[in-house]
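Visitor: got a predicted model here, sequence first, then my questions.
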Amino acid sequence: MEKSEENKGDFEGGEVEGDESVDLTSFQLHDLEEIDLPLSLVELDLTANRLSVLDPRIGLLSKLKRLCLRQNLFDDVGVQPISYWDAISALNELVLRDNKLTRIPDVSIFKSLLVFDLAFNEIPSLNGLSKVPSTLHELYVSKNEVTKMEELDHLHELRILELGSNRLRVMENLQNLTNLLELWLGRNRIRTVNLCGLKCIKKLSLQSNRLISMMGFEDCVALEELYLSHNGILKMEGLSTLVNLRVLDISSNKIMAVNDIENLTRLEDLWLNDNQIASLDGIDLAVAGAREKLSAIYLERNPCAKLPNYATILRNFFPNLQQIDSEWFS
């Protein structure tokens, strides 16, 4: 195999420095024939190559904990061997992001799997998730073609679930994910919030969906970051119980007034830009609880942002502001 001149110096003779970790990111490799894969390998990163077939030697790396195949040319057949390579069954992290997969591969042999990344593929269904071990902490299936939230019930240890940029219409089957801390559902077709009783969520994104109401978050008292931009929300409501909220993004909606956040004493970032807020009258009372804490507020492209002394008024209301829209203060 001919190596490019810019990468040749990095692995002369097919050897890579370091026994425990091999990073071959962006070498544009079509195969691994000239690469030494020591049996002591713990981590193998093959990001941004031209691989479509798994080298069988990978299946012998019994100490391997992390395998990254991101941004290659693997299809379903190309990754199939991994399903029966028992020698690497102690794998903790498997990254198949940005390939050509159309289904979730069978990873049932990986009894200690913590991170499973299938983002940026062509997967239309979550069928196959039922075989993913219940040890999983992080699951990424964003930028696929998934239409339904399913086969999640057994993932009791899941901390992060990323299903953004799919074709989801309904939030469902989340009730068993009682340890979930982050839920990312931006760029879908969801109309109604349904968190199925989950209360531990700390970060939640429903950006670029079809919401018209903010109701549904009331019981998520642990929430620290809430992202709801680019929806059709008409009114700020259902927020008064979210006393741990630090970041609230409701930009690019249809909101006409700031409401229901006067008790949020930990609020630091408030994104209200690109709405229909006509006046600054009463905004100091509406955000009274965070008067000392608020460090950034965005109101640009609202009618009120055209008022004389707009920034001065806001700085008088909130003495510790460091940023108004794109303007920073020392």
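Guide: Noted; the coordinates are in hand. Residues are numbered from 1 along each chain as shown.
Visitor: from now on I want contacts and neighbour counts done on CA atoms only, so please keep to that.
Guide: Fine.
Visitor: now the strands for the stretch 101-250 of the chain?
Guide: Taking DSSP state E, counting those that start in this stretch, the strands of the stretch 101-250 of the chain run over residues 115-117, 138-140, 160-162, 182-184, 203-205, 225-227, 247-249.
Visitor: and residue 286, which of the ones you listed is closest to it?
Guide: When the strands of the stretch 101-250 of the chain are compared by C-alpha to C-alpha, strand 247-249 sits nearest residue 286, at 13.9 Å.
Visitor: who are the packing partners of the next helix or strand after that closest one?
Guide: Using DSSP states H and E, the next helix or strand after strand 247-249 towards the C-terminus is strand 269-271. Judged by 3 or more C-alpha pairs under 8 Å, 6 or more residues apart in numbering; DSSP states H and E, strand 269-271 is in contact with strand 247-249, strand 296-298.
Visitor: and here's the other structure:
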Amino acid sequence: MAAPPPEGNPRSPGPRSPGHHIELVDDNPSPRLEGEASPGIKNSKGWDGKLRITKTAVLANPEALSDPEYSDPENVDPGEEIPADEDLLDSEDPDTDEINCVHSRIQSIPDLRLERFPQVTRLRLRQNQIQRIEGLSVLAGTLTDLELYDNLISHISGLDDLTNLTNLDLSYNKIKHIKNVSHLTHLTDLFFASNKISRIEGLDGLNQLRNLELGSNRIRKLENLDALPALKELWVASNKITELTGLGALSNLRLLSVQSNRVRDLSPLKELPQLEELYISHNALGSLEGLENNTKLRVLDISNNQIPNLKALAPLVELEEVWASYNQISDFSDVEQALADKKGLETVYFEGNPLQLKSPALYRNKVKMALPQIKQIDATYVRTS
């Protein structure tokens, strides 16, 4: 069964080379899904995770203000003793090549005394309380993979000596400007998801960059991407983008995720005839006109728009998956004319369209008749006799 189209970059850790590694994880972390915002980071309504009681609040236990037993040491849970950062790695093998300190309440990178681990190539300090990038120069000779996902970092600094980095993840922080990364010329993967970035900048010199994640920021314009000739995947979902201009120089781009933006016009994509995957659900599309030149497309997600028909998909002979739920498609003959000749097409989603809502009992059979090659309709496999 085909997986749902991604809202953001699905970052699975891939196979690891043989070797030792360390992983320190909080025994009782708060439940959180991959990609979910840290409770310590402000959400869209400005909540920063701190509980504030108004002066007019009514206490359910007002005796707590006057009863001394509420604060008597004998009635107070001593809580968990948190070790100092410098003690976290004391028992670890100095020859390790990977350190994972996830949800470990780390505040200071220098206090970890990383110079004790001269073979480290991958450092993961996810979901901590780090505010400054510092103390990493001691790993400059070996470090290639640095993850500081979900911390409290507001400025990009401290990376001057880390010129061997190929992967840098600064997602879920408080970064407003992309700076001090252009010297990292070996980078292939760069992640800035869920920050406060309003402008694409500072990427000159990253000639080997293949994957750029800028989802869930404040970006209004696709710009300054010309200096990324090797870029294959661009993720800019959940921003404020209105136009798909500024992509023409990306001759190697194969995947574009621009979900949850404000795009109305697909015609600029004619500059990307090599595009293979397009995720553009939750936008303001009223037509698919402009996709006719994107004949290499295999995966297309146009769900949650206002598209009335699929006529523009007729030339896209290599389509394998079409996600078109919650649009205004009402005519089965239109679906047949646009997609019946696509021999590689295996998955379609049309739920929430008039053609499904008007006759839900007959919907699947009608889709199967129009598209006999289909193996999956919405979330269900097609039975074969």
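Guide: Cool, the structure landed. Just so we're clear, the structure is a prediction, and the values are computed from it rather than from any experiment.
Visitor: that older thread, just put the strands of the stretch 101-250 of structure 1 in TSV and tack on mean neighbour count and distance to residue 169 of structure 1.
Guide: Listed next are the strands of the stretch 101-250 of structure 1 as TSV, based on neighbours: other C-alpha atoms under 10 Å; distance: least, C-alpha to C-alpha, whole Å:
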stretch	mean neighbour count	distance to residue 169 of structure 1
strand 115-117	20	22
strand 138-140	20	18
strand 160-162	20	15
strand 182-184	19	14
strand 203-205	20	15
strand 225-227	20	18
strand 247-249	21	21
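Visitor: quick one: closest of those strands to residue 93 of structure 1.
Guide: Of all those, strand 115-117 comes closest under C-alpha to C-alpha, at 4.6 Å.
Visitor: if we can go back for a sec, now the strands of the stretch 101-250 of structure 1 in TSV, please, with extra columns for distance to residue 75 of structure 1.
Guide: Output for the strands of the stretch 101-250 of structure 1, formatted as TSV (distance: least, C-alpha to C-alpha, whole Å):
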stretch	distance to residue 75 of structure 1
strand 115-117	15
strand 138-140	18
strand 160-162	21
strand 182-184	26
strand 203-205	30
strand 225-227	34
strand 247-249	38
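Visitor: can you put the helices and strands packed on strand 269-271 of structure 1 in JSON lines and add distance to residue 26 of structure 1?
Guide: Below are these laid out as JSON lines (distance: least, C-alpha to C-alpha, whole Å):
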{"stretch": "strand 247-249", "distance to residue 26 of structure 1": "36"}
{"stretch": "strand 296-298", "distance to residue 26 of structure 1": "38"}
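Visitor: for residue 31 of structure 1, find the nearest of those strands.
Guide: Per C-alpha to C-alpha, nearest to residue 31 of structure 1 of those: strand 247-249, 45.1 Å.
Visitor: the closest one vs structure 2 - mean distance after superposition?
Guide: Its matched residues in structure 2 lie on average 0.5 Å from strand 247-249 of structure 1 after superposition (mean C-alpha distance after the TM-score superposition for structure 1).
Visitor: so where in structure 2 does that strand end up aligned?
Guide: Aligned using TM-score structural alignment, strand 247-249 of structure 1 spans residues 299-301 in structure 2.
Visitor: residue 353 of structure 2 contacts residue 329, correct?
Guide: Yes - counting by C-alpha atoms under 8 Å, residue 353 of structure 2 touches residue 329, with 5.5 Å between them.
Visitor: quick one: closest of the strands of the stretch 101-250 of structure 1 to residue 20 of structure 1.
Guide: strand 115-117 (19.3 Å).
Visitor: what helices or strands is the closest one leaning on?
Guide: Looks like strand 115-117 of structure 1 contacts strand 93-95, strand 138-140 (3+ C-alpha pairs under 8 Å, 6+ apart).
Visitor: tell me how many other residues crowd residue 362 of structure 2.
Guide: Neighbourhood size, residue 362 of structure 2 [other C-alpha atoms under 10 Å]: 11.
Visitor: actually residue 312 of structure 1, sorry about that
Guide: Neighbours of residue 312 of structure 1 (other C-alpha under 10 Å): 11.
Visitor: that one matches what in structure 2?
Guide: That one, residue 312 of structure 1, aligns with residue 365 by TM-score structural alignment.
Visitor: and that match, helix, strand or coil?
Guide: helix (DSSP: H, G, I helix; E, B strand; the rest coil).
Visitor: distance check, it against residue 332 of structure 2.
Guide: 11 Å (C-alpha to C-alpha, to the nearest Å).
Visitor: what do we get in structure 2 for residue 117 of structure 1?
Guide: That one, residue 117 of structure 1, aligns with residue 169 by TM-score structural alignment.
Visitor: that match touches residue 188, doesn't it?
Guide: No - contact between residue 169 of structure 2 and residue 188 fails when scored by C-alpha under 8 Å: they sit 11.3 Å apart.
Visitor: mind listing what residue 234 of structure 2 touches?
Guide: Taking C-alpha atoms under 8 Å, 6 or more residues apart in numbering, we find residue 234 of structure 2 in contact with 211-214, 253, 255-257.
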